[in-house]
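Student: how would this look folded up:
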Amino acid sequence: MVLARKIRDQAFGSRITFSPKVFIPLTMLCRDKCGYCTFAQPPARLENPYLSPEQVLEIAKQGAKFGCHEALFTLGERPELRYEVAKDWLKQNNYDSTVHYLHDMAALVLRETGLLPHANAGALYRDELAMLRRVSPSQGMMLESLRDDLDCHRGAPDKEPQRRLDTLNFAGELNIAFTTGILVGIGETRQDRIIALEAIAESHAKYGHIQEVIVQNFLPKPLTIMQREKPCPQDEYLWSIAAARIILPPEIHLQAPPNLSDDFGVLLDAGIDDWGGVSPVTADHVNPERPWPSLDKLRDATEKREKALAPRLTIYPEFANSPTKWLDDSLHFKILDRSDAEGLGRDDPGQVWPEKVTAADVVHDGAEVVLIGHRSTQWYSGANNPPPVLISTQIENKKISGPIAEILRGVELQQEVGQDEIVTLFGARGAEVNAVAQLADSLRVQAVGDVVTWVHNRNINYTNVCTFKCKFCGFSKGPLSLNLRGTPYLLTLDDIAARASEAWQLGATEVTLQGGIHPDFDGDYYIDVARAVKTAVPEMHIHGFTALEVTEGARRLSEPLHQYIMRL
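Tutor: As a prediction, this is how the structure comes out:
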C-alpha cells in the first residue's frame, strides 16, 4: 500500500474529492438477476414501473436546495425486455426504450435545476451512449469482472464480459468521460481482478476516457442468492484497491465507497483519492442498509491523514477543462456555472439554480432584465445575504502536508515563489486555506503592521458601447440594430463632471473612470474626460482607464504610448 499511496500523492497531491449528489432511481425493474443485488425489484413490489417526471424533479430539487452538484441516475438494465408492465408504461408515455426515457429525464433535471446528470445505465450500445452524451456530462458502468462463469451473474445477460467491454470502448470512441470499476469478493480471484483492471487500462490507453475506477467490496444482503456468502475480507479489499492504483495509469482517479466500510479512513491508506458520491438528501438505493457518512466525518478522516477534502462535479477537472473534446456544446456553460477555477465543484454555501431572466418592464435601477423562478442563494459581490466565512478558526491548527505545505515552508525561508507555486497555492482547500492565510497575515504584519486602508470611491462608466467582443463581458452593448442585451448609452462630459461633483459632496476622494471602447472616440476623448473631472473637482483623485483604453487611445492618435501616458 506504500507504493499505491506514493503513486496517488504524486498524481493528486493532498487532494481527496467527493461528489455532492442526489440519487435518482429511475426504475428498479431490471432484466438481469444478479445474486448480490437488492436494488432490482419485481413489478409487484413497486407502485409504478418508473419514477414520473414530477417525482424525478422533486428529488432533483431537494438536491439543489442542499447545494448538490450531481444527479446520479441509477436504473435496472432494459426492464422492457423482461416485463410487459415496463414495455406498456414506456409505450403509453411515448418512449421506445428505458434509455430514451432516461435521456429526457436527464434533460429535465439539467434544465430545471442545473444539477449535472451522471447516467449509470449499464451496458449500452453506441447510439445510446451518443444520445445520453447530449445531456449527461459523464456516464458510467461497472465492469465488475471479466469472468464469464460467476454464479452471481447467471441469468444476467447484460453482465456478459464482452458486452461490457464493448460499452467501455464505445464510450471511448465517443469521447465520453467514463466511470467504471470492479467488484471484489463475488467469487473472482486476485488474478481475475488484475485481468479486469488491465482491460480498463488498455481501453484508457487507446481512448484516454476513463476518469475514475471504483473498487467496491461485496457485502451480503438479506433476501438475495448470496445472502449466506461471506463479506469481502478487509485485507483482500485493501489489496485490491492498492493493486488498482498500481496497475491503472496514474491519471485515473480511484474511488472506494465510504459507506461500505466501517473504518473508511483506512481506504485512504490503500491509495484512493475520491470518496465518490455522497448525498445529504437520498439514501444509497443500491446499498440501502449502509447510510452515507456525514460530510464532517469524511472531512475528519481525510484531514487526519493530512489531506484536503474538495467537492467535485460528475466530470473530473481533467475532462471538464477540455470541453471541446469531452462535452457536448450545450453542456459547456452548465459545467462552467458549477465549477471553480480548477474545474472542481464550487463549494460556496448555498443553492445554485439555472439563471432564468425576462425583460424588465420598467428600468429604474439600470437593470434591463429581472430574474424569474428559483433564485440562487450562493453569495456574490453585491448580494444581500452575508458572505461565507472563508477562514475557519476551527481548523487553523490542523497539520497539512503536500505541495502547499512545502511552498509555505519555502516562503518562511524567504525563497522566491514562482508562477507554478502561486497556481498551486490558489488550489488550497480546508486546513490548507487557513495555513496560507496565517502565513500571509504574519507577512502583512511584518510589512505594514495592523493598519488596513480603504478609499471612498465612485465608479463612472461613461459608455457601455464597445467595438471589442470579449466573450466574458456582460457590460458592453452594441448599436440598437444588433438587438443585444440592452440599451447603449454615452455620457456627456457635463454628465461626468456632475457625477464627480456629486461624489465629492458625498465624501468620495476618488473616481474610477472606465468604459467601453466606443467606435467614435479618438485618443483625445480620454484626456477630455480626465480634464472634465479635474475642472469640476480639482482635489479629486482619478483612478483612470484600463490598459486597453490607454493603448487604444494612443493607437487612434498614432501617438507614442509613453507620450500619450504623459499627457494623461
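
Student: hey, let's count contacts and neighbours off CA atoms from now on
Tutor: Will do.

Student: what's stretch 404-424 in contact with?
Tutor: P403, L425, A428, E432, V436, L439 (CA atoms under 8 Å, 6 or more residues apart in numbering).

Student: between these, which sits nearest A447?
Tutor: Nearest to A447 among these: L439, at 12.5 Å, using CA to CA.

Student: in three-state terms, label the closest one for me.
Tutor: On the three-state scheme (DSSP: H, G, I helix; E, B strand; the rest coil), L439 is labelled helix.

Student: from V445, how far out is it?
Tutor: 10 Å (CA to CA, to the nearest Å).

Student: higher neighbour count, the two?
Tutor: Taking neighbours as other CA atoms under 10 Å, L439 and V445 compare with L439 leading, 15 against 12.

Student: please name the nearest non-neighbouring residue to that one.
Tutor: With sequence-adjacent residues excluded and distances taken as CA to CA, 6 or more residues apart in numbering, L439 is closest to L408, at 7.5 Å.

Student: another for comparison:
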Amino acid sequence: MSDHPVTPLDAVMSPARIMALMGEVETAALMEAAGAVALDAFGPIVTYSPKVFIPLTRLCRDVCHYCTFATTPRRMDSPYLEMDEVLSIARAGARQGCREALFTLGDRPEDRYGAARSWLTDHGYDSTLAYVAAAARAVFEETGLLPHLNPGILSPDDYAMLRPHAASMGLMLESSSERLCEKGGPHFGSPDKRPAVRLASIAAAGEAKVPFTSGILIGIGETRFERVEALCALRDLHLRHDHIQEVIVQNFRAKPGTLMAGHADAPLEELLWSIAVARLILPRDVSIQVPPNLQPDALESLIAAGMNDWGGVSPVTADHVNPEAPWPHLATLDEASARAGRILRQRLAIGPRHASEPGKWLDPRLAPSVRRQVDGQGLVRADDWHAGSGLAAPDLILGQQTSPRISRILAGLAGGQEPRREAIATLFTADGGDFSAVVQMADRIRQEAVGSTVTHVVNRNINYTNICLYKCGFCAFSKGSTKALRGPAYRLDLPEISRRAVEAVERGATEVCLQGGIHPDYDGETYLAIVDAVRTAAPSLHIHAFSALEVHHGATTLGLPIEDYLARLKAAGLSTLPGTAAEILDPDVRAIIAPDKVTADQWIQIMRAAHGVGLRSTATIMFGHVDNYTHWTSHLLQVRALQRETGGFTEFVPLPFVHMEAPFWRRGASRSGPTYREAVLMHAVARIVLHPLIPNIQVSWVKMGPDGAAAILDAGANDLGGVLMDESITRAAGGVHGQLFDQPAMARLARSIGRPLRQRTTLYDLLPEEADPSASREHQLERT
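Tutor: I've put the predicted structure just below:
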C-alpha cells in the first residue's frame, strides 16, 4: 500500500491538480478507494444489458489505425444491411431474451463512397442517418427491442431526427489528445476523431436530452494525464447536462491487418488504474463500464477497481468491433460478480437513473415500453411476478454479505438514530445480502414490538357504489357510466346495505368496511344515512368507513368544517376510518395519478382532524406506479410525523399497485406495479421507520397472495388484515385474489411459518380464546 493516501476529489478539480494528487499513489490504493465509492454509490449491483449488435454498415469516412470494423465497398456484398436482415437479427435477439438493439456503423460513409450514396438513393434514403432512423423504428415496432445508436458525429438536427427512435445513443470520446491526431498518430486522417469535434457532439446530445454513453480508449499512445483530461471533459459535460449514463473504460487490443498490429496491448495494470481514476473523477451517478470480453481472466479485479457495469452482452451476435474476443457466458459473469460480492442485474439500453424519468429523457413513443419493463430504480424487473396476479412468489437472491452503506444505515437506526430521508431511500435499493439484512432487522423489531402472533379481523366489505365523479388514473373500480370496462355500474340502496350488514354479523364478522365511488348524487347526508343504516341493522358491528376523499366530499357538500362533519359521523355510529385515498403523499405524483383528488396536505389534515375528534384510522400507501423510492420515503416520514403528533393510526398497510386493468397503465403511463423484492421491502422498511410509533404492519393477502403474505410476515408484518367477504376493488383492477380468505386458510398460512393465529378487533384487541375460532385446536391443527 502506498504511503500517499487517496485524497477526495473536488467535483470540478482540474486535471493537473488531480494528477498531482494521484501521481504518487499506487494502483492498489486507488482501486481500494474507487471500489468503496462504487459500492457506496451502486450497492452490490453490477449491471449488464442483454443485446444484439446490428452492424448496419461497416463503411466509414474515417480511417482509424487500429480498427478492423470499418472496411471498403469491394470487400462487402452490400454497403448496408437490408431491412429484412436488420429485422432478422433483431428477432433472433428478442427470442433469446435480449432487450437492446445496438446499431453499430461507420460515420457518414456516403461522404466518402459512391457505393454508399447509390445504395441509399436506390432505397429511398437521403443519408445514412435517415436509414438509421428507419431501421431503429422498424426494430422497435417489430420486436420491442430498445435501440441504442452509435452513428458517429451528430449535430443538433441529427439528434432531433434520431431521438424519437432511440432509447439512448453513444459516442466514444476515446481521447482528448490532439497529439494523437497528428501524422503518425492513431487518429491521423480521421477528422471525426478530433477531440473538440467529439466533445461538441456529446454536448449536443445533452442539449437534446439524449441518455448517452461515452468512454475512453486506453493504450493507443496517450499518457495518463491525457486520460485524466478526457475524463474531466466528460465529467464537465455531464455536470452541465446530466445526460451521461455511463463511461466506458476500454483497453486497446492490437488487431492483425491494421497499422497498429505491432502495438502492444494495454497492460492490465493500466486498465485497472484508469478504471479507478475514472470512478474517483466522475460523478457518482455515472456508471463505469468495462467490456468483459477484453479482459476475461480479470473480471473480479475490474470490479475491485470500481466498475459497476459490464455493458452489452449478446447471446446472439459477436462483438463486431472486437470480433476476436467472444462474449463470456452469462454464467461466467454471474459467478465472477458473486465472487466479488456483487449481484448481476439486467438493465435496459437506457440506464436505470434515466429510465426512472422516461417522460424527461425519452420520446413518448418509447417511454411506455421502458415504464413497463423497469422497477422503481430503473432496473429491469427481476421476475414476472405482479401484485394481484396469482403467480407464485419468486425466490429472492439472499446473501450473507452486507454492503458498508446498508450496514451503516441499519446500525444507526438500531442505535436510536432518527430515520433520515436519504438513508430510508437507500434501504429500498437493498438486494442480496443487503436485502437479507433489512428483512432480518424488520423481523427482529416485529418480534420485540408485538411478538409472534399473527392477527386478523373478520370483516365484510360493502362497496356501495362504483359510480364516481373522479378520474383517478390507477382506478379500474370506479365507473362514470353503465358503459363500464369490467361489469356494470351500480349503486346499492340503504335496505341492501343493511341486509349485507346483518348477513355479515350472521357470518361472524365483527367489522364492516364501507367505501365507494363519489357518486354525483351523494352529499354529506348520504354518508350519514349509510352509517345509520348499518348501525340500526347491526348494532354490534364496528363501522370502518369512508376514505379521506369521501369525508372531504361529505363536508364540502354540507358546507361544514372537516372537524364538525367528522364529529357528526362519529355521533351517527362511525367507529374508525380506513387510511385510503393516501396513495402517495407527494404533489408531483398525485398530479399524475389523481389530479382532482384530495391533495397530500388535505389527506394529512383530514387524518389529523379524525384523530382529534377521537376517530382512529389506518394509514396506507399505494406504490409501484409513477413513484420512486424518494416518494416512498417522503410518505413514510409524513405518516411517522403525524403519528408522533396524534397517535391515531392503528396500523400501516402497504398496498402494491395492481396494474392489469388500471387506465393509466393501459395507456403506458405507469410501471407494472412493484416487483416482489420491492413489495417485501416496503413492509420491512415501514416496520423499521415507523417503529415504535405504529406497532402493526398489515400485509394485503389480496395483493400479495398467500405465499407472498407468508414471506412478508417474516419480514416485519404481523397482521393479515380481514377475511374480506366481497372484496371488489382489487378484482376490478385485474387481481385474482379477493372475496374471502377464511380463518382455516389463514391458520394454515400462519402455521406454515410456525406462528399462531388470533382474531382481533379493528382496534387490535385480541378476542378471548374461547370466542376466537382461529385460536381453536381444530383450526390450529388442521392439515394443510
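
Student: still on that earlier bit, please narrow the contacts of stretch 404-424 of the first structure to those residing in helices.
Tutor: Taking DSSP state H, the ones among those that sit in helices are P403, L425, E432, V436, L439.

Student: residue in the second structure matching the second one?
Tutor: Yep, that's L425 of the first structure we're talking about. Aligning on TM-score structural alignment places L425 of the first structure opposite L427 in the second structure.

Student: surely its match is in contact with V685?
Tutor: Yes - at 7.0 Å, L427 of the second structure counts as touching V685 under the criterion of CA atoms under 8 Å.

Student: shared neighbours of the two, anything?
Tutor: Taking CA under 8 Å, 6+ apart as the contact rule, L427 of the second structure and V685 both touch V438.

Student: now, of the ones in helices among the contacts of stretch 404-424 of the first structure, which are buried?
Tutor: Buried members of these, scored by 16 or more other CA atoms under 10 Å, are P403, L425, E432, V436.

Student: what residue in the first structure is paired with S407 of the second structure?
Tutor: Using TM-score structural alignment, S407 of the second structure sits opposite A405 in the first structure.

Student: give me the number of residues near that match?
Tutor: When neighbours are defined as other CA under 10 Å, A405 of the first structure has 18 of them.

Student: same question, the one 5 residues further on
Tutor: Under the neighbour criterion other CA under 10 Å, G410 of the first structure is assigned a count of 13.

Student: now it: which helix or strand?
Tutor: Assigned by DSSP states H and E, G410 of the first structure belongs to helix 403-412.

Student: what are the buried residues along that helix?
Tutor: For helix 403-412 of the first structure, the neighbour count (16+ other CA under 10 Å) marks P403, I404, A405, I407, L408 as buried.

Student: stretch 122-137 of the second structure too?
Tutor: In stretch 122-137 of the second structure, counting by 16+ other CA under 10 Å, buried: Y125, S127, T128, L129, A130, Y131, V132, A133, A135, A136, R137.

Student: that one corresponds to what range in the first structure?
Tutor: So stretch 122-137 of the second structure sits over residues 92-107 in the first structure, by TM-score structural alignment.

Student: adding distance to L146 of the first structure, write the ones in helices among the contacts of stretch 404-424 of the first structure out as a markdown table.
Tutor: Below are those laid out as a markdown table (distance: CA to CA, whole Å):
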| residue | distance to L146 of the first structure |
| --- | --- |
| P403 | 39 |
| L425 | 43 |
| E432 | 42 |
| V436 | 47 |
| L439 | 52 |
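
Student: which one of the residues you listed is nearest to C30 of the first structure?
Tutor: Using CA to CA, those come closest to C30 of the first structure at E432, 45.5 Å.

Student: what residue, apart from its backbone neighbours, is nearest the closest one spatially?
Tutor: Take E432 of the first structure and drop its neighbours on the chain: the residue closest to it by CA to CA, 6+ apart is I400, 6.4 Å away.

Student: just give me the neighbour total for that neighbour.
Tutor: By other CA under 10 Å, the residues close to I400 of the first structure number 21.

Student: against G265 of the first structure, how distant is it?
Tutor: 17 Å.

Student: cool, V465 of the first structure as well?
Tutor: 56 Å.

Student: the residue nearest to E432 of the first structure sits in which helix or strand?
Tutor: Assigned by DSSP H and E, I400 of the first structure falls outside every helix and strand.

Student: thanks a lot, see you next time.
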